[in-house]
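Chemist: sharing a model that was predicted from the sequence below.
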Amino acid sequence: MIYLDNNATTRIDEHVLNAMMPYFRESYGNASSTQHRLGRQSNEAIQLARQQIARALKIQDPNELIFTSGATEAINIALKGVATRYHSIGNHIITCQTEHKAVLETCAQLEKEGCRVTYLPVLANGQIDLAQLREAITPETILISLMTANNETGVLHPIADIAQICQQHGILFFCDATQYIGKQNALDLAQIPVDLLCLSAHKFHGPKGVGALYIRRRKSKPIQIEPLIVGGNQEGALRGGTYNVPAIVGFGAALEHLQAEEWKTVATLRDYLETSLLESIPHISINGADAPRLSNTSNLTIKHVLATELISRLPDIAFSTGSACVVGSAAPSHVLIAMGLSEDMARCSIRLSLSKYTTREEIAEVAKQIANAVKKIRAQSPVWMLFEKGLID
């Protein structure tokens, strides 16, 4: 199988797996049991991983990182934790219509509990209008939650500008960086004043089931977060529970092992894929084409070709209709709808996402197979025949 669903998850790096293995079989102690050697070995491994992640993201204090089970848990901690602790100051949160479902559904839950949430629209290319962001801010605004890179289209938000707006108004900025980290230039948190940020290891060739929440330690007005999971003093009492030592070790190793040059190669392959498909398939478009995008992501709308039918015709290629978190839903992509696509066009859209393991030969084969499948589907489609005769749009 040719795997082009790397925004859903990635193949674990061999170097990462090798780093993890000793903590399953030899150094298997509970990291909180520091009274004995096995526990101390595990604890030291966690601290090393914390330092590796901090170095990669230019975090000054490794203890600003809180380990979680993944980005979804980190999102819940951040949004619910801020809403609970800052409710006496204000109850207004600003986010965006194209955010990940983990953000949108958490915000929807907070609305039921009395929060007011503004969901910013996006332009046709998937970007937000910074003027609209400024206009949405009120004296009650306590948090702005905007992602770095969209998981479906790869469209990038200008987080440095957003962080500056938040600083000017004294508002906390939470950034979901889950899709960005490991797919672009390194994120420098020493230069970009993000207050809270989440990431997940399995998006950049690390293990599943581990992520982190970054909480900046301010010298004045420390950021206060109400814990989501209690029951232990792990992670400064912000996330109780036994440490998943092998996964945390793999998390650190995955970030440390990333090479920026790999993603320049991936960007070249993504462009080659898009050019090949645009040249061989009529009436195909790239969603977010004129916006800054992740180097590995291509979201394509193929007119009058249902994505589900195309996927079923290509069982040896792994790709998707969009985010893995909404598979099984009958609704079209909320991201593409927000960008102005009709429901029919959204249902004719596919996401192809590459990794450092993707080869040029694979891309050439994928382009050929997709073009052939589209031709066959359209040849049998009454809708396409009507479109060709100019009877429908």
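Modeler: Nice, I can see it. Numbers count the residues shown, from 1 in each chain.
Chemist: CA atoms for contacts and neighbours, from now on please.
Modeler: Fine.
Chemist: which residues touch Asn7?
Modeler: Counting by Cα atoms under 8 Å, 6 or more residues apart in numbering, Asn7 touches 151-152, 179, 203, 297, 323, 353-354.
Chemist: would you point out the most distant pair within those residues?
Modeler: Ser323 and Leu354 (14.6 Å; Cα to Cα).
Chemist: those two: who's more crowded?
Modeler: Leu354 (25 against 19; other Cα atoms under 10 Å).
Chemist: surely Gln52 touches Gly252?
Modeler: Yes. Shown here, Gln52 and Gly252 form a contact pair, counting by Cα atoms under 8 Å, at 5.3 Å.
Chemist: returning to what we had before: next, format the contacts of Asn7 as CSV and append secondary structure and distance to Ile229.
Modeler: Shown next, in CSV, are the contacts of Asn7 (DSSP: H, G, I helix; E, B strand; the rest coil; distance: Cα to Cα, whole Å):
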residue, secondary structure, distance to Ile229
Asn151, coil, 27
Glu152, coil, 30
Gln179, coil, 25
Lys203, helix, 24
Thr297, strand, 34
Ser323, coil, 26
Ser353, strand, 33
Leu354, coil, 35
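Chemist: got another, please set it beside the one above:
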Amino acid sequence: MNHTHIYLDHAATTPVAREVAEVMHEVHLEEFGNPSSVHSFGRKARRIIDEARLTMASSIGANEKDIIFTSGGTEADNLALVGTAMANKKNGNHVIISAQEHHAVLHAAEFLENIGFQVTYLPVYPDGKILISDLKAALTEETILVSVMFVNNETGVIQPIAEIGRLLADHRAYFHTDAVQAYGLLEIDVKALGVDMLSVSAHKINGPKGIGFLYVNDNVRLQPIGYGGEQERKRRPGTENVAAVAGFQKAVQLVVENRQDNENKYCRYKQLFLHILREKQVDFEVNGDENSMIASTFNLSFPGTNVETILTNFDLAGIAASSGSACTAGSIEPSHVLTAMYGKENERGKNSIRFSLGSYNTEENVKEAAERIAEILLRLTRKAGDTHDR
């Protein structure tokens, strides 16, 4: 069967916007100077970076000096965790993160544990959130850093960031949030939220891959985790990727401009999608609190199925979605996020799929996708039912 392909995996990455590609193409051809060079070629490149930094800063209510360009969200998370822990270890050796962080934070925390830091992993509940009371109980005199993601990349659930900011206002621990999935969809003001550091990635907002930024408040002591030149105010060495920075700036301008429209649109698409599944009597449950999610991402559990079979069938039907489960050597490792929410034994860890909407979607293709998906799931659960009947 020859199906048109429908992309429902924008939380993994997004298509580059045409305007972004055009800006980058122009910079690649016209502005090849090294931003550290003092001649006119270098100065032109430097201006592009300075202007982009202003755009990034104003999009989160920050000062442009506080924006560090990185190679993406992973490097931003690593720099936030490792850089802060190393620079502040004489004040304490305790770090707190949530159990459902992105691996860029989880693995950075594991590295810190291996070199002598203590890490507390806050539990996450079936609604997909941490509890402020757990964080309060975990804080000690030794705590130097708290890192809790803004929006979970698998469930789309929004964490109580402003409340965490208020709690930490009287504590010396720095507060970092991985805002990779929140940026562009939620209004973000770092001062109002009480956030000291915040990570963003361009390829989640129709920008290029391989570039992101870390916002670092002026008061944060941060040790670089790379060595070389004095770029990014000595915090991140390496010749800047000027074309990617320019593309990133354009993506930010577009996403800021269209934020409200996008939110309304994805909300509508999501309701349409769920309505069709219910109408076709597909058996599913939403993972996490539906009222605390961003508009574009939702994670559904399909009882009596498994991730591998679903995704294979989706792919054959031209549907791109994903799961947080890792398929290693033929066995499915349940999603660490859903395991944190529901426990190791819960089937949701192995039968849940993440759908994430974005620029590639229209009302028509969301409707078409939901109909194909309903058909597949009804067929799979019928098959599963048949084998149980024997």
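Modeler: Happy to help now that I have it. Since the model is a prediction, treat every value here as computed from it, not as a measurement.
Chemist: superposing both, give me the TM-score.
Modeler: Scored by TM-score structural alignment, normalised by the length of the second structure, the superposition of the two chains gives a TM-score of 0.93; 378 aligned residues with a Cα RMSD of 1.7 Å.
Chemist: ok, back up a step: higher neighbour count, Gln52 and Gly252 of the first structure?
Modeler: Neighbours around Gln52 of the first structure and Gly252, counted as other Cα under 10 Å, are more numerous at Gly252. The numbers are 26 against 22.
Chemist: which ones are touching the more buried one?
Modeler: Per Cα under 8 Å, 6+ apart, neighbours of Gly252 of the first structure: 48-53.
Chemist: from these, which ones fall inside helices?
Modeler: Of the contacts of Gly252 of the first structure, the ones assigned to helices by DSSP state H are 48-53.
Chemist: can I get the residues you listed in JSON lines with distance to Asp61 of the first structure?
Modeler: Formatted as JSON lines, these follow (distance: Cα to Cα, whole Å):
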{"residue": "Leu48", "distance to Asp61 of the first structure": "13"}
{"residue": "Ala49", "distance to Asp61 of the first structure": "13"}
{"residue": "Arg50", "distance to Asp61 of the first structure": "9"}
{"residue": "Gln51", "distance to Asp61 of the first structure": "8"}
{"residue": "Gln52", "distance to Asp61 of the first structure": "11"}
{"residue": "Ile53", "distance to Asp61 of the first structure": "11"}
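Chemist: hmm, Leu310 and Ala373 of the first structure touching each other?
Modeler: Yes. Shown here, Ala373 of the first structure and Leu310 form a contact pair, counting by Cα under 8 Å, at 6.8 Å.
Chemist: tell me which of those two has more neighbours.
Modeler: Higher neighbour count among Ala373 of the first structure and Leu310: Leu310, with 21 against 18, using other Cα under 10 Å.
Chemist: that one looks like it's in a helix, true?
Modeler: Yes. Under DSSP: H, G, I helix; E, B strand; the rest coil, Leu310 of the first structure sits within a helix.
Chemist: so the equivalent of Ile144 of the first structure over in the second structure: helix, strand or coil?
Modeler: The equivalent of Ile144 of the first structure in the second structure is Val146 (alignment by TM-score structural alignment). What three-state DSSP gives for Val146 of the second structure is strand.
Chemist: identify the residues contacting Val146 of the second structure.
Modeler: 95-97, 173-176.
Chemist: separation between the residue nearest to Pro121 of the first structure when sequence neighbours are not counted and Ala338 of the first structure?
Modeler: Of all residues not flanking Pro121 of the first structure in the chain, Gln97 sits nearest, at 5.7 Å (Cα to Cα, 6 or more residues apart in numbering). According to Cα to Cα, to the nearest Å, Gln97 of the first structure and Ala338 of the first structure sit 6 Å apart.
Chemist: shared neighbours, those two?
Modeler: By Cα under 8 Å, 6+ apart, the residues touching both Gln97 of the first structure and Ala338 are 121-122.
Chemist: redo the contacts of Val146 of the second structure as JSON lines? Include distance to Pro15 of the second structure, neighbour count and secondary structure.
Modeler: JSON lines is the format used below for the contacts of Val146 of the second structure (distance: Cα to Cα, whole Å; neighbours: other Cα atoms under 10 Å; DSSP: H, G, I helix; E, B strand; the rest coil):
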{"residue": "Val95", "distance to Pro15 of the second structure": "36", "neighbour count": "26", "secondary structure": "strand"}
{"residue": "Ile96", "distance to Pro15 of the second structure": "34", "neighbour count": "22", "secondary structure": "strand"}
{"residue": "Ile97", "distance to Pro15 of the second structure": "31", "neighbour count": "23", "secondary structure": "strand"}
{"residue": "Ala173", "distance to Pro15 of the second structure": "37", "neighbour count": "24", "secondary structure": "coil"}
{"residue": "Tyr174", "distance to Pro15 of the second structure": "34", "neighbour count": "27", "secondary structure": "strand"}
{"residue": "Phe175", "distance to Pro15 of the second structure": "31", "neighbour count": "24", "secondary structure": "strand"}
{"residue": "His176", "distance to Pro15 of the second structure": "28", "neighbour count": "28", "secondary structure": "strand"}
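Chemist: out of the residues you listed, which comes closest to Ser301 of the second structure?
Modeler: Out of the contacts of Val146 of the second structure, the member with the shortest distance to Ser301 of the second structure (by Cα to Cα) is Ile97, at 25.8 Å.
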